[in-house]
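>>> Structure for the following, please:
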Amino acid sequence: MSTPVHSTVGDQLAQLGHTNLSDVLAKACQDYGDKPAFSCGADTLSFNELEKRADAFARYVRGPAGLEPGDRLAIQLPNLLQYTITIFGALKAGLVIVNTNPQYTPYETRHQFADSGAKAVVVLDKLVPLVRKIQGETGIELLIVTSLDDFANPEYSCAEDDEVRFMQALREGEKLPAVKPERDLDDLALLQYTGGTTGVSKGAMLSHRNILSNVLQATNIIRPGDVEYGNEVRVSPLPLYHIFAFTANCIASVATGFHSVLITNPRDLDSMMADLKRHRITLLTGINSLFVSLMAHPEFDNIDFSHLKWVNSGGAPLNTEIAKRWQARTGSVVREGYGLTETSPVVVASTAFTPYKEGFIGRAVIDTEMRTVDDAGNETPRGEPGELLIRGPQVMQGYWQRPEATAESITDDGWLKTGDVGVIDEEGFLKLVDRKKDMILVSGFNVYPNEVEDAVMVHPGIRECVAVGIPDEKKGEAIKLFVSLNDPALDKDAIIAHCREHLTGYKVPSTVEIRDDLPKSTVGKLLRRVLRDEARAAAGAA
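Reported below is the predicted structural model:
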C-alpha cells in the first residue's frame, strides 16, 4: 500500500489495480492473512476470517435477501465485529452502504431510511422496535438482526418473516454460490448523511474512487519507518458510522494491516480502560472530548503508553491546551486532522513530514487544493480569513437526490464550499478559524468562538468550554461562555479574570455559566448549536 509521496492518487490507484473498495480486503488477505484485523471485547477476526464472513454475507444479501448492486443497505450498529463484516460484505455485493447512528430518534431514523431508499437494515436487536415504529414510512423490507454478544452466544431464529438473524445469514451464505463485485471506481459506495446542523440532513454521495483516494491520501502522510504495516495495534473508539472512523479506522486500517481494537461504548470509560490495558497499543484515534475524559479517569496514569507512537484527532476541533496536556501525560503527540463528510473526509493533516505550527492544523493531503474566498467569491490573500474551498479526488459526487443543494455547494469547476472560515499561510498551513454561522459580531468586531475557547482552555481548572453569541442592546452581540470544571473551587469571576488576561477586551465573555457537563453529540462533539440556541432564547425572553 505504501507508495511515493510525489505520486498522484490516480497513479497510485493504477499501480494497485483496485477497481472498488472490496479489493482492499482481498489485498490485505494476501499481505496479512491470519494476522488480527479487528478485535471487540474478547473476540478477534483475522483478515482471512473477515473475508470469509464478509463473503458469506455478500452471498446472502445477493441471494435470499434479493438485493441487487446499487441497492441501499442501512447499518444501525455500534462498533462491533458484525459492523466490519457487514461493510465489506455489502461492498463485495455491490450495495451502497447507508451508515446510521444507532442512537437516532425515530424521526431521524425515518428521514435517513426514507431519503436513502434503503431496502434492508442490519440492526441491533434492541433497536428493532424503533425500526418497526417507522418501517411503514420507509422502503425497508428486511431486518438483519444481531446482538452485542452474537459471537459468544449466536442466535439463528427469528419470529417475523421479514427478519433474519445475522449469524443465520452468514450460515446460509456460506452454502451459496460466490458473487463477484460489480462496481467500478466511479460507482456509489456510501451515502453518508451530514449532521443536519444547517437544515435537513443530506446524504453525501461518496464513490469507491472518493474513499479509495482518501485512504491513499491518508496513508501518504505516514513517513517510512514510522509504522510497520501488519504490526500496529490501533484503538478505535470513534463509531464506524462516523465518516472519519469509517475511512480511517475501517477501510484504511485494513489497507495497512493494522489491528483495530473496536470500542463499542467509549462513554463506558472503565471498560475502555480495560481494553487499553489488555492490548499493547501503538496508535489511537480520538476526539478532543474523549482525551479530556480519559485524562480525568483515575486509572489513566496506570496505562502503559510506552509503545504509543501517536494519536490522531478528527471529527471535531482539537484544543491546543488539551493536546499539550495529553503529550505531557503520555509522551505521545496528538496529530490533528481536518475534513468533512463531503470530502470522505480527510483534507488537511498534521504529519511527520511537516513542522509543527501552533494554532495550525497542517497542510493539505496530496492532490488536494485549498483556497479562501470572501463573501463575493473573491480569493483572499494568504494570511487573511475567508471561506475555505476544497478541490480534490476525495470530494463527493454531490448530495443524494438534491441537485440544487449540490449546485450550491460545489462550483462548476469542482470547488467544494465548506462553510468554514479558515486562514492559509504562506507555507500552505491551514488554521481553521470557525464556522461562518458561529461567528460573533461584537460592536462591529468579528469574534470566532474557537479563539475564545482556546484562550479559556489554557486555565488548568477548566475541563471543557463553549463560547456562543447572544443578543446585546449595546454591542449587537455579546459572548456567553459555558464551562465545565476540573477545579470545583473555580468561580465565574476568576474565569472572567483569566479571559481578560488572555483576550482583547471585546473578546472577553460578558457572562459565564458553569455546568457539570456540556452537551455532546453521540460521537463526542460539543454541541455549540444547542447551547447557542438555548442562550439566545433565554436572552430574548429576558
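
>>> CA atoms for contacts and neighbours, from now on please.
Noted.

>>> all strands in the stretch 51-200 of the chain, in order from the N-terminus.
Counting by DSSP state E, counting those that start in this stretch, the segments of the stretch 51-200 of the chain that form strands are 72-76, 96-99, 120-124, 142-146, 163-165, 188-193.

>>> Show me what counts as buried in the second one.
Pointing back at strand 96-99 there. The neighbour-count check on strand 96-99 (16 or more other CA atoms under 10 Å) flags 96-99 as buried.

>>> cool, and stretch 271-290?
272-273, 275-277, 280-290.

>>> if we take those residues, which one ends up nearest to residue 250?
Of all the buried residues of stretch 271-290, residue 250 sits closest to residue 285, with 11.6 Å by CA to CA.

>>> I'd guess that closest one is in a helix, am I close?
No - with DSSP: H, G, I helix; E, B strand; the rest coil as the criterion, residue 285 is located in strand rather than a helix.

>>> Then residue 222 would be within a helix, right?
No - assessed with three-state DSSP, residue 222 is coil; it does not lie in a helix.

>>> check contacts around it.
Going by CA atoms under 8 Å, 6 or more residues apart in numbering, residue 222 touches 351-352.

>>> sorry, back to before: would you mind putting the buried residues of strand 96-99 into CSV with distance to residue 40 alongside?
Shown next, in CSV, are the buried residues of strand 96-99 (distance: CA to CA, whole Å):
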residue, distance to residue 40
96, 25
97, 22
98, 22
99, 19
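
>>> These: which two are farthest apart?
Once CA to CA is applied, the buried residues of strand 96-99 give 96 and 99 as the farthest pair, at 9.7 Å.

>>> sorry, back to before: from the buried residues of stretch 271-290, pick the one nearest residue 409.
Taking CA to CA as the measure, residue 409 lies nearest residue 287 of the buried residues of stretch 271-290, at 26.6 Å.

>>> Next, the second sequence, to be compared with the first:
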Amino acid sequence: MTSRPWLDSYGTIPTEIDPDIHPSITALAEAAMTRYGGKTAFVSSGQRHSYTEIDAISRNFCAYLQSMGVRKGDRVGVMLPNVVAFPVAMLGIMRAGAVQVNINPLCTASELQHQLNDSGSKCIVVFGDALATLAEVVATTRVRHVIVAGRPSTGDALGWDARVPDGIEGAVGLPAALRIGSLLPRHPVQLGGDDLLFLQYAGGTTGESKGAALTHRNLVANTEQLKAFLPQATRECEEVVVTALPLSHIFGLMVSLLTNFSIGAENWLVRNPHDMNALVDTLKLARPTVFVGGNTLYAGLTQHPGLAEVDWSRLRLSGAGGAPVDAAMSARWQAITGSFIREGYGMAETSPVLSINPPSIEAFSGHTGLPLPSTDIKLLDDDGQEVPFGEPGEVSAKGPQVMRGYWQQPEANAAAFTEDGYFRTGDIGRFDKHGFLQVVGRKEDVGRPQPRCAALAPA
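Alright, predicted model coming up:
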C-alpha cells in the first residue's frame, strides 16, 4: 500500500514503533524483573509474587529444563490455566531459548496429540486436572518429560501442590523441579528477534489446526504497538489488571501478561473464569485499572448482581478478545462500570493485534479501529487486487507483528501470503473515510485457521 489513509486520524499517536527496542522478549522480561524488583507481579490463589521472586523461580525452572536436555529451539508444551505456574514456566522456557507451544488445558485428547506431534514437543508442563487427557495420548508422542503443576496448596510455600497423581510414569511435580533447578547452574542463551518464541495453534475451518510460528520480534513489536496506541492504560507501575481470558490464547498472553509485565503492572490471575462468584470477588479485591474479557464473559458478568458492588473508579481500559462484542453488551457494561468496551481486531497469526480504536474514540463504535503503528493493511478482491477505497475486500496485513508463517506448512504459507508479503486473514473488511476498519464477514472456504478475534475493548 502506497499510503496509509488512517494516519490522519492518529493525532499524537506515533506512526512507527521500533520492533527491535528489545533484542528479544526474554530481554524485555528480564529488564522488567530487574527494574520492578519488590513490586507485586502476580496475585494468584490469594498469594502475591514479586517480580524478584518470579525472576528467581523462573531461573530455577530454566536450569531444570536445561538439565533435562532442553536446548535452544526445542519445543515445550504448556497446558496450564491462569495460575502463577504459567508465567514461571513461560519465563523459564524462553530463558532456555526454547519455543513454547501454548495448549488449551481444556482441549481434547486428539487435539493435544496433534499439537504435541506437529510441534515435536519432547517436554510438557501440564496442570494436574489435565493429566488424564495427557495420559490418553502421551505414549503416541515424543514427550519424554512431564512436569505437573497442581492446585494451590497452603502447605506449599510456592502455592503449588507438590503431589503428582498416578497415571504418567516419570512425571515430576513443579515444586520438585524448582528445588532441583535451584541447585543447578543456568546457562544463558543468546536470543535475537528472529528466534521463535511461541507456536500458537488456531482452530481450523477445515482439517487440523496449524501452528502460527511467532518470533521474539513479533511479540516485542505488538507490545510496543499497544503501548504506543493506548498510553492511558499502559502507565508504568500504575496498572492493575485482572486476567480472566486464558493465557493459552495469544490475546490474553500478549495483552494481559506480556504487555503489562513490561510496564510493572500488578496482575491478578483468574484460574476459572466460569466461576462468576469467585471472579466478582477477585474484581472487588483488585479494583482493576484494566480488564480484558470475551463476549460470553461480559454477558455473564453483567448478569451477576455482585458486579455493581465492585469499585470501578480506577478502570481505564476494558478489552475484548476472542469474539466481537455487540453494542447492547457494551451499553450494559458501561451502565455498571462507567466504561464502554473498546473494540479492536487481531488473530493468532498477528501476535495478535492489528487494529484498535484509539483514545480519541469515546463511545462504542461498531468498527475495529485504526491499524497499529508500523502496520499496513490493504483490502483485496478475489483476484488479489486492491479494491477501491471504501469497498469491501479481504483484510491483508503486513507488519512486524505478523507471524513468520505456519510451522512446517510450506503449502499453507504459499496460500496465506501474497507475493509482496501481506498475510491474507480470510476476513472481509472495509475502511471508512477516516481510515477506521470494520470487519463485515468471513471469506468462504479459505481452508486456513479461522483467526478473527475482537481485540481491545476500552475502558
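
>>> shared neighbours of residue 96 and residue 99 of the first structure, anything?
190-191.

>>> Apart from its neighbours in sequence, what residue is nearest the corresponding residue of the first structure for residue 366 of the second structure?
Matched by TM-score structural alignment, residue 366 of the second structure corresponds to residue 359 in the first structure. Excluding the flanking residues, the one nearest residue 359 of the first structure by CA to CA, 6 or more residues apart in numbering is residue 431, at 6.4 Å.

>>> Now do the SS call for the one you found.
At residue 431 of the first structure, secondary structure determined by three-state DSSP is strand.

>>> pretty sure it is in contact with residue 450, am I right?
No - Residue 431 of the first structure lies out of contact with residue 450 (CA atoms under 8 Å); the separation is 10.8 Å.

>>> and for these two, which residues touch both?
Joint contacts of residue 431 of the first structure and residue 450 (CA under 8 Å, 6+ apart) do not exist.

>>> List the buried residues of stretch 149-166 of the second structure.
Buried-residue list, stretch 149-166 of the second structure, by 16+ other CA under 10 Å: 149-152, 158-165.

>>> And for stretch 423-438 of the second structure?
Residues of stretch 423-438 of the second structure classed as buried: 423-431, 435-438 (neighbour count, 16+ other CA under 10 Å).

>>> Which of these sits closest to residue 251 of the second structure?
Closest to residue 251 of the second structure out of those is residue 425 (16.2 Å), distances taken as CA to CA.

>>> quick one: contacts for the aligned residue in the first structure for that closest one?
Aligning on TM-score structural alignment places residue 425 of the second structure opposite residue 418 in the first structure. Applying CA under 8 Å, 6+ apart to residue 418 of the first structure gives the contacts 340, 387-390, 409.

>>> Now intersect those with the helices, please.
residue 409 (DSSP state H).

>>> in what helix or strand does residue 469 of the first structure lie?
According to DSSP states H and E, residue 469 of the first structure maps onto strand 462-472.

>>> quick revisit: shared with the second structure, which of the contacts of residue 418 of the first structure?
Retained contacts for the contacts of residue 418 of the first structure in the second structure, judged by both residues aligned by TM-score structural alignment, their matches' CA atoms under 8 Å, are 387-390, 409.

>>> Kindly indicate which of these lies nearest residue 500 of the first structure.
Closest approach between these and residue 500 of the first structure, by CA to CA: residue 387, at 28.8 Å.

>>> these two touch, right, residue 60 of the second structure and residue 181?
Yes - using CA under 8 Å, residue 60 of the second structure makes contact with residue 181 at a distance of 4.4 Å.

>>> any idea what residue 315 of the second structure aligns with in the first structure?
With TM-score structural alignment as the criterion, residue 315 of the second structure matches residue 308.

>>> wait, isn't its match in contact with residue 282?
Yes - A contact is recorded between residue 308 of the first structure and residue 282 when judged using CA under 8 Å, the distance being 4.0 Å.

>>> Tell me where the stretch 351-459 of the second structure has helices.
Along the stretch 351-459 of the second structure, counting by DSSP state H, counting those that start in this stretch, helices occupy 410-416.

>>> So the match of residue 425 of the second structure versus residue 141 of the first structure, what's the distance?
Here the distance between residue 418 of the first structure and residue 141 of the first structure works out to 36 Å (CA to CA, to the nearest Å).

>>> what helices or strands is the lengthiest helix in the first structure leaning on?
If you go by DSSP H, the first structure has its longest helix at helix 47-62. On a contact count with 3 or more CA pairs under 8 Å, 6 or more residues apart in numbering; DSSP states H and E, helix 47-62 of the first structure meets helix 22-32, strand 36-40, helix 81-92, helix 166-173.

>>> Please repeat the previous calculation with a cut-off of 6 Å.
Contact here means 3 or more CA pairs under 6 Å, 6 or more residues apart in numbering; DSSP states H and E; on that basis helix 47-62 of the first structure packs against helix 81-92, helix 166-173.

>>> Select, out of these, the one closest to residue 179 of the first structure.
Nearest of these (CA to CA): helix 81-92, 7.6 Å.

>>> give me every residue that touches the counterpart of residue 406 of the second structure in the first structure.
In the first structure, the residue matched to residue 406 of the second structure (TM-score structural alignment) is residue 399. For residue 399 of the first structure, the contacting residues are 203-205, 406, by CA atoms under 6 Å, 6 or more residues apart in numbering.

>>> between these, which is nearest residue 182 of the first structure?
Once CA to CA is applied, the member of the contacts of residue 399 of the first structure that ends up nearest residue 182 of the first structure is residue 205, at 17.9 Å.

>>> does that closest one belong to a helix or a strand, and which?
strand 203-207.
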